[in-house]
Every structure is written in C-alpha cells, then in structure tokens.
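# Test case, fold it:
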Amino acid sequence: MSKRAVDGFVPRRQLPEVSAEGLGRSPSGSGVRRRIAVSGANHAASPKPLSSPAISRAAQRPSTIRNSDRADIDASLREIGNLSDLDAPTAPDGRKKRGKKSKKPISRRRKIIKRGIIAFILIIVLTAGWFAYRALMASKSVFKGDLFGLVQQKPLKQDANGRSNILILGTSEDDEGHEAGYLTDSMMVLSIDQNKKNAYMVSVPRDLYVKYGRACDAGYAGKINVYFNCVNNDWKSDSAEDERQKETRSFVGEILGMDLQYSVHVNYSVMRDLVSAIGGIKVNIESRDPRGVMDSNFDWKCGTTRAEKQERCPRGHYISYPNGEVELDAEHALYLAMARGDIAPTYGFEQSNFDREKNQQKIMMAIREKALSTGTLTDFSKVTKLVDAIGANLRTNFETGEVRTLVSLMQSIKQDEIKSVSLIDAEPAILTTGTVGGASAVIPVAGTYNYSGLQAYIKKHIYATAITREEPRVVILNGSGIAGAAQAEATKLEELGIAVNTVGNVPSGQTYSSNKIYRVGEKTKSATEEKLKSLYHTSVSPSNELSGVTYSANTDYVIIITKAQSSKSR
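All right, here's what the predicted structure looks like:
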C-alpha cells in the first residue's frame, strides 16, 4: 500500500539521482517514474523535478556522462514526456487510458460552403411552404371540399357515354363601365373522355333564342346569355353563385342534350391575368378576308398622342392582325376574345359572334399549350401568378380531389386530340339567324325552340359511334293505328344518332302485318342496318317492294311501324 503524507497527498516515487560522477539507477532497477537531480561536488542536492534547462546543462557536460549510459538518459527523457499521463485513469489491464485527440479545426472555406448549403435548403423549404400556402388559399376559394383533397386523384364524374362535360361561362362583371356585365358573353362546353384521352369544344351561341321557364328581365323567353343572371342576381354570395351554376348546367344541358356535370365561371380578369402570367401566347389567325381581321371598336386603347398611337397601334387599329400566327400580350388577347366587328370600320368578322367564339376557342387552346409547357411550369413566378389569377377570379363546382385528375388529363391529352365542333358550320345547317320579337337572334332551322337537330349534331360528333359515322337518315311511317307511335320511335332513333327526315302515316289503304325496313338509299350502311334489324325484329327489304311512299333523295331507309320496339332491344 502506498504511503500517504499528512496533508493527504501521495508523494511521487523518487527518480534516480544524477551525480557529477555519472548516472545512477534506482535501487530497484526499475525504469518507471524516475526523477533526475543534479548533485554538488561532495554532497547531493535536494531532489527536484528536472526542467528543460537542467537537461540542457546536463547535455553540455558530455565528459561527466559515460557513453554506456546514453540509453538510460534517452529512457529518462522519454519518461519525462510521459509525465502528463501520470494522472490518467488506469484500464483493467493496467495500461493508462489516453485522452481524445483534439479535432482538426474546420477551414474557413468549408464553413462558407456548409453555411451556403444550409441557407439554400432553408430558402427552398420556405419558398415551397409559401407557394403551398398560396395554392391552398386559392384552392379553398375556388374548389369544393377540404384542402386535403388536393393530395387525392379522384376520377371525374361521367355521363352515360363515359364523358365528363364542363360548361364554361364567361362574364364581364369585373370590367368597369361595361354595360350588362352580368351577361354570359361566352358559353362553351368542354367534353373529355378520361379513357380515350380526347376532348371536344362546343361554343354555344350567346344569341340562341330560348324559353327561360321563369320570369326574367327579358321576359319568359329571350337570348340564352341572360339566363345565368336570371337564376340569381346576387353576385356577392357564394351560395347564389353555386345556385346559378347548378341551374345553368341543367338548363343548357337540356338544350344541347348533354349531361353537364361541371361548370366553371370566369371573368375578364382571368383571361388577362392568365395570359400575363405565362408571358403571352401565339394564336393562328384564319380569316376569310385576305387582309386578316380588324375591329375598330377598341381603338380607344391606342391613346391620344401620335407617339402613343404609333407604339400601341402600329397597324392603325388596336385589334388588327394579318392571317397567320401572331403573338398576343394579355390586353390584346382579351380584346381579340371580345371582338366581333359590331362597329365600322371592320373586316374579318362577317359572322360576328360566331367568329368571336372561334377566336375564344383558339385563345383557350393557346393558353393551355403555353401553361403546360416546360418553361412555364418550372418558372416559379409564372406559376405563382397562375395561382393568383385562378384564385381571385374563377369559381367552379370541381372538388379538390378532382383537381389533380383534371390537370393530369389536360397534360396527357394531345393537342390534335382536342377538336372543335362548330354549330354554325354544320351541313346541312342546324342554326340560322333571324328576328324574334324585334330583336336579332339565333334560331334552329327546325323551328324556334326545336333543338332536336342541334342535339343530333352534337351527339354525332362528340358521341361518335359506328352508326353516327354513317350519318343515316330515315323516314318513319306509322302503320300501327296508334296515334303518336311513329313520333315516339323517331325520338328513340335520334337518341342513337339516326336522323329522322319525316314522321307520318302509311299511305291510305295500305296495311302491314309486321314491322318493315326498306333500303332506299344507294349505299348500304351496315352498322345502321344491324341496329334497325335488332330493334324491329325484321330483315331489310329492297326499295322496289315499297310502293306509294314518297321520301327525299337523301333518305337511306323507310321504316314501317306496326308495333314498337321492345325495351330490351334498345
């Protein structure tokens, strides 16, 4: 056991003394924990730890140190270097544990790089959070449902033919000084097939004459663009907005013969802000006039001074473009969408609203193409502006869970798979212009309020089947003796896309024991014949067996009804 001093400290073991005559070893011969002291000529000095100067003085007297003891000196010097380990803890095996080595200091360059990376990550996180907040707030004001629905991808609602139909309504209530801003200056239907990845656009003539089914400012009948405000004129209430859209979807859908599941209400600011956000668009002008298009109605935008007019209206008018591709900024895109040549001088707008509707479709297509381009979707400022434009000026009944599905569809549908269906260019014509109640209006060729031809035309193009592609035309004659039997069958056939030229009775004095189908056209229309045979459970007879019946030259089949088709065969 070690010996303790009175003050409680344990004295160190003494190292061997070094005399003037040479180096001595410890009595025990151990080389552990030695202490070197310098003695006088005839007596030993008081022992004390050897300092570096002492070592130096000893090294300067080589004559007093034997060469044979050089190894002992070196060992003693090494022990001095290990004096700092005397208080280190002892391991189980008896060896001293050494302390941890000090870390190498980080260079200034590495610190700068590290701080830069952290700052960059922080900026990304904060930016993404800010953008997400903006998007969520915009979504909350635009779409139905909770915000968590944005992470879903819910399928869109469909009609009986598997298509999702969206009614797009454009008003100008945000345009100060615009008379009757509550009217729907543009009405369009976008029909999408989620499986076949195609879409159709149909513009509804704003002047189409209709019965409202309720009392409106224009009375009980008038132009279709009045109906939206006729439902509810409270433009500040969200519930009134929902009611307007719901009732208008039902009303327009009944006229077109379509199930409209969705609606979108936009104002002028949406188009202006969208085009501005994506940095302008390109539109192909296709006028019947070789000069292109020009509408002087918006020349007040040119300014008053000569310099302003030269800068803003280089072609002499604010809306004036040659045929071909032109670039449009936000203001020019908006006013081209409004132009219809209603004030002279003008050219290229001979069809007035119909030309305007075609241009509106082109502008929509251009916005879609630019918005889905790589440059736009990766530009943070543009995406932010898009979100702001939509959030502030668009209202719809789309649910948040359907948004991702809609965006995905618009990205996956190719440009050439989005087709325009023109109601005014139909052949034979289904709509014409005229005067009703002293006002100009668009009315069906079949007669005011008769939309059967309009509905058949839409079905033939949007809901194209093997039958509608053949464009069959038939005459239906009632031989059953039951009033209205032929008309009932005509309605059912038109739902299948078979056009009915005439509905009447069989010639007087002729009787038929069963249903008959006669082919009177020059061409056999296979899909139509197979459907008619299955509906009326009879074969197709040649025309030479039919007598006493008159029909038009474009008729393909004459159908004699003696009993109605069964519900199972429809």
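
# From here on, just use CA atoms for contacts and neighbour counts.
Fine.

# which one is K140 nearest to, not counting chain neighbours?
On the basis of Cα to Cα, 6 or more residues apart in numbering, the spatially nearest residue to K140 that is not a chain neighbour turns out to be L147, at 6.6 Å.

# quick one, what contacts that neighbour?
L147 makes contact with L136, S139, K140, T400 under the criterion Cα atoms under 8 Å, 6 or more residues apart in numbering.

# one more to put side by side:
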Amino acid sequence: MPKRKTKHSKKTSRTKVIKVVEKKSDDILQDDKNLQENVALREENTAEKVAESLLKAEEEKFEGKLEEGSDVLDGGSEKMDDSPEKGLEDNPRESEISRESEIEGQKNEIGNERADLLKKKASATAQLEKQLKKDRKKIKRKSKRAGDKDKSETRVPLWTKIVIIVLSLIIVLMISVAIFGYMLLSHTANVFKGNPMDILIGTELARDENNLTNVLIFGTSEDAEGHGGGLLTDSILVASIDQDKKTSKIFSIPRDLWVNYTVPGGDAMNCVVGTQGKINATYMCALSEYKNNKDQASRYFARKISEITGLSLHYYVALDWSALRTVVDELGGIDVDVYADDENGIHDTCQHLDLPQGMNYGLDGDKALKLARARNAGCDNGGDFGLSRSNFDREINQQRIFNAIKNKAFSMGLLTKPTKVIRLIDSLGNNVKTNITMAEVRTLIDVATNLEGEVQSIPTVDQFGVGRIGVQSVVLPRGASVYNMSSLFNYGDFQRYLRKTLLN
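Next up, the predicted model:
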C-alpha cells in the first residue's frame, strides 16, 4: 500500500516549487537589470530614451505575468488545502502528477516569455546601436560642413593680406623713425640749429651757381687750459661738395694770411690787434665785436673767407681740440698717410711727436691731434725735421687727417648706424658748433653717405708767398708786395685757380 502523503509533505512540495519559480524569476530580473545597464551606456539621444521606455514596458508586462503565475500557484495551494482529505486519499497519484504538470507548464511558459523578452531586448539594442551610428555620422557630416563653412567665411583675400602686411611695415618704420628721431634730437640740440622736429622733414642743402655746397671748417684751442691763443683759428679749411657728381674737395687757407678785418659792405672792425692782421685773429675780433656770440662771430668769419676765395660759404663747422680727439677715438683710431719732406718722417719737439713718413695705422685721438698741430716750431733747442715749410706742411697733414676720418667712418658704416651717430654727437658735447639746421641734417647724412672716392685735396701752397710786415712773418697772395698795399688784398688769381680746380 503506497505511503500516504501528509499535509506537511504537500506543503513542503509546494514551497519548493515556489522557490524554484522565484529563483528563476530573480535570475531573469537580474539579467534584465544587466541588459538595462548596458543599454543605458549607449544612450546619447532621444532614440536611446525610446528604447529604454520600450524595455521598461516589457519588464513590467513580464513581472505582471510572474505575479499572475504566483497567484495561480497560491490559488492551487489553497484549493489543495480546502479539498477534502478523502479526495486526496482516493486519488493521491493523480493529484501529484497534475501539480507537477502544472508546474512544468508554468516553467515552460516563463522560459518562453523570458526568451522572447531577451530577443526583443537584443533586437532593440541592435536597432539602438544602428541608430546611434547613423546619428553620429549625421553629426560628423554636419560638423564638417559647418567647419568648412566657417573656414570659407573667415578666409582672408590675398589683397587684404598684402595691405595688412604693408600697413604693418609702414607702422613699424614710423615707430622706428620716431624712436631714432627722439634719441637723435635729445643729443643733437647743442650742435644743430632749428626746431628738433624738423629733422623728420628733410630740406635740401644750399648750393651756389655751380651746384656746389661749400662748408667752412675751422678749429680753435679754446678748450685747452693755459693756451694763450685759444681763440685763434689755427686750422682753416673749406670743403666743397658737388651733390650731382657725388664728389668732394678740400683746401686750406693759411692761418698767417694778412687781411683787413673789415668785410666788404660791413662796418669797420676795430679789433684789439688793430684793423689789419693775420686771418687767424678774425674770429677772435668778431667774438669781441658781437659780445661773445659764437654764431655771429662764425658767420662773420665765413664772410671774410668768402671774400678771399670768391666762394659762397653756406655753412660753418667750428670745433676745438677735444672734438678732434673724441671723434678719432670714437672711430677706434684712423689710418693716416703722414706727409713729411724728410725720409725719416716727422720729429716735432713742441708736440713731442715722432712719426714715420707714409701710412701710419691706428693713430689714436691724442696722436692725431699732435699731428694736426705739428709745424716744426722748434721748441726744446730745435732739432725738428720733416715739416720744413712749417704751416703749409701742417695744412697738408690736416687735410689727410680729415680724409682719414671720412674713410674710417664710411668703412665702418657709421652713418648707417644710428646708435653710433648718437654716441658720437653726444661725445662731442659743446666742442662743435654749426649753422647747419635740423631740417638739413637728414639730407647732409644722405649726401655724405653717397659720396664716391676720396676727398680730393687741392694744393694751395703755390698760390701764396711769404713776407714780413713789421716784425711778423706773414703770408701774402702770390705776386703781392708789402710795399704795395693794394696788392696785399688782391685775391683774384687765387679765386680763378679755385674755380677752375673745383669745377674740373
């Protein structure tokens, strides 16, 4: 006789079925949760949200069915509890089989629904990924089209670029000129005349009827302490520039030339040394007459030189010993072809100078100044040699020093280096005076930069003679006689010689 199942065994069996179903349900819910998390990671737009809503609806539907299944099981259990014990005792085997069949059917139904749900989720995920790829491609294409459009809209035409570059260069150039002008002006106010801002304009240099610009250059020793003749102009040169031919020439006026201190058309000059005398005292006399006004005295001196040379002297440059020494040192020394009429060179006791004849390289400012002053005056018991014609030989070396300065300045490109020009002008300080204006400086630099070749020296020794007036040894125009006063101031031959030499 088969063992009869008790109420407790029935209940245990039902509990096992419920646990199996719940476990299966939990597994399905966990799988669903993982699937939702994977799908959520791919959400980027509205299509993702739609898919999520779809999946959520399916889950709710599935959970509803699970609850229905659970209710069915609970109902079956209740029926089993409520059925008469007799019925169970009469058909125990059939009841068990019926319950197992029902449980198995529910398992199959749950498995099928779970498989359908997984298929639907997989299909939804595939559709979502496909839609995401399409959306990314669309966004990429739109971004590319927008970028191309921005590039085309921001592309600058070639002519606009050219205009911008040209304007930028002009602005940089203007700023550079302004800076250079300011630096130059702050250092040149003591040297050049006129409004400092005029240097930015540029004015043509004055010329005579022969297209020549003539400059008087004279030197004094007024900066030398203890020198009795500090206001005497012991160096007198005239530089003539032909701007069209780009050439320059230079010659000297003897410092001992006998002159009348009054200039043509001017009031009588009553100098402390008299109305006549050596030309090197003219500047000193004018300073006294014009109450120490150096500009007026220099212009008066230029008028006297014009009377002698027959040239219109447009400008003057007055400098002292310190200026020459400073310029040479700032240039780093100069190379001078020293003139001497003795093959052993120059020996000058007054200047304590010994130099060989010919090219002397790297003369510093001190030696250049001594050479400019040396004339074999015979100090320290004599023994001098090399400059037997005294001042006439000195003038030759002064011209060669001038030429050496010009060559050195050009070789080092001084005029094209603003900082060096500023430093040189600044170092000169009050040792240089001129009537060249600020508006003419720019043109002067351009003219000087474009000069070709050497500064040609014009010999003047043969245009003069020597004589004595009283106790003084003086220089006279060639053919003049101390016994014929009118001949002493006749410069006609000298003027014709200069005109011919300058114009050739």
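
# Need the counterpart of the residue nearest to K140 of the first structure in the second structure.
In the second structure, the residue equivalent to L147 of the first structure is P196, according to TM-score structural alignment.

# P356 of the second structure corresponds to which position in the first structure?
Structural correspondence for P356 of the second structure with respect to the first structure (TM-score structural alignment): Y321.

# repeat for G467 of the second structure
In the first structure, G467 of the second structure lands on G434 (TM-score structural alignment).

# how about the strands in the stretch 101-250 of the first structure?
If DSSP state E, counting those that start in this stretch is used as the criterion, the strands of the stretch 101-250 of the first structure fall at 163-170, 186-193, 198-203, 209-216, 219-223.

# Between those, which one is closest to R288 of the first structure.
With respect to R288 of the first structure, and counting by Cα to Cα, the nearest of the strands of the stretch 101-250 of the first structure is strand 198-203 at 19.5 Å.

# which other helices and strands contact that closest one?
Under the contact criterion of 3 or more Cα pairs under 8 Å, 6 or more residues apart in numbering; DSSP states H and E, strand 198-203 of the first structure touches strand 186-193, helix 353-371, strand 418-421.

# so the longest one aligns onto which residues of the second structure?
Residues 391-409 of the second structure are where helix 353-371 of the first structure aligns, taking TM-score structural alignment as the criterion.

# Over to stretch 257-271 of the first structure?
Stretch 257-271 of the first structure falls opposite residues 310-324 of the second structure when the two are matched by TM-score structural alignment.

# what's in contact with that stretch?
With Cα under 8 Å, 6+ apart as the contact definition, stretch 310-324 of the second structure has outside contacts at 206-208, 213-224, 298-299, 302-303, 305-306, 365, 368-369, 428, 431-436, 495.

# which among those end up buried?
Among those, those that count as buried by neighbour count (16 or more other Cα atoms under 10 Å) are 207, 213-223, 298-299, 302-303, 305-306, 365, 368-369, 428, 431-436, 495.

# Next, count neighbours for T12 of the second structure.
12 (other Cα atoms under 10 Å).

# Just the buried ones out of the contacts of L147 of the first structure, please.
When the contacts of L147 of the first structure are checked for burial by 16+ other Cα under 10 Å, the buried set is L136, S139, T400.

# The match of G467 of the second structure looks like it's in a strand, true?
Yes: note on G434 of the first structure: a strand contains this position according to DSSP: H, G, I helix; E, B strand; the rest coil.

# rewinding a little: run a quick neighbour tally on the match of P356 of the second structure.
Counted with other Cα under 10 Å, the neighbours of Y321 of the first structure add up to 21.

# Right, I'll leave it there.
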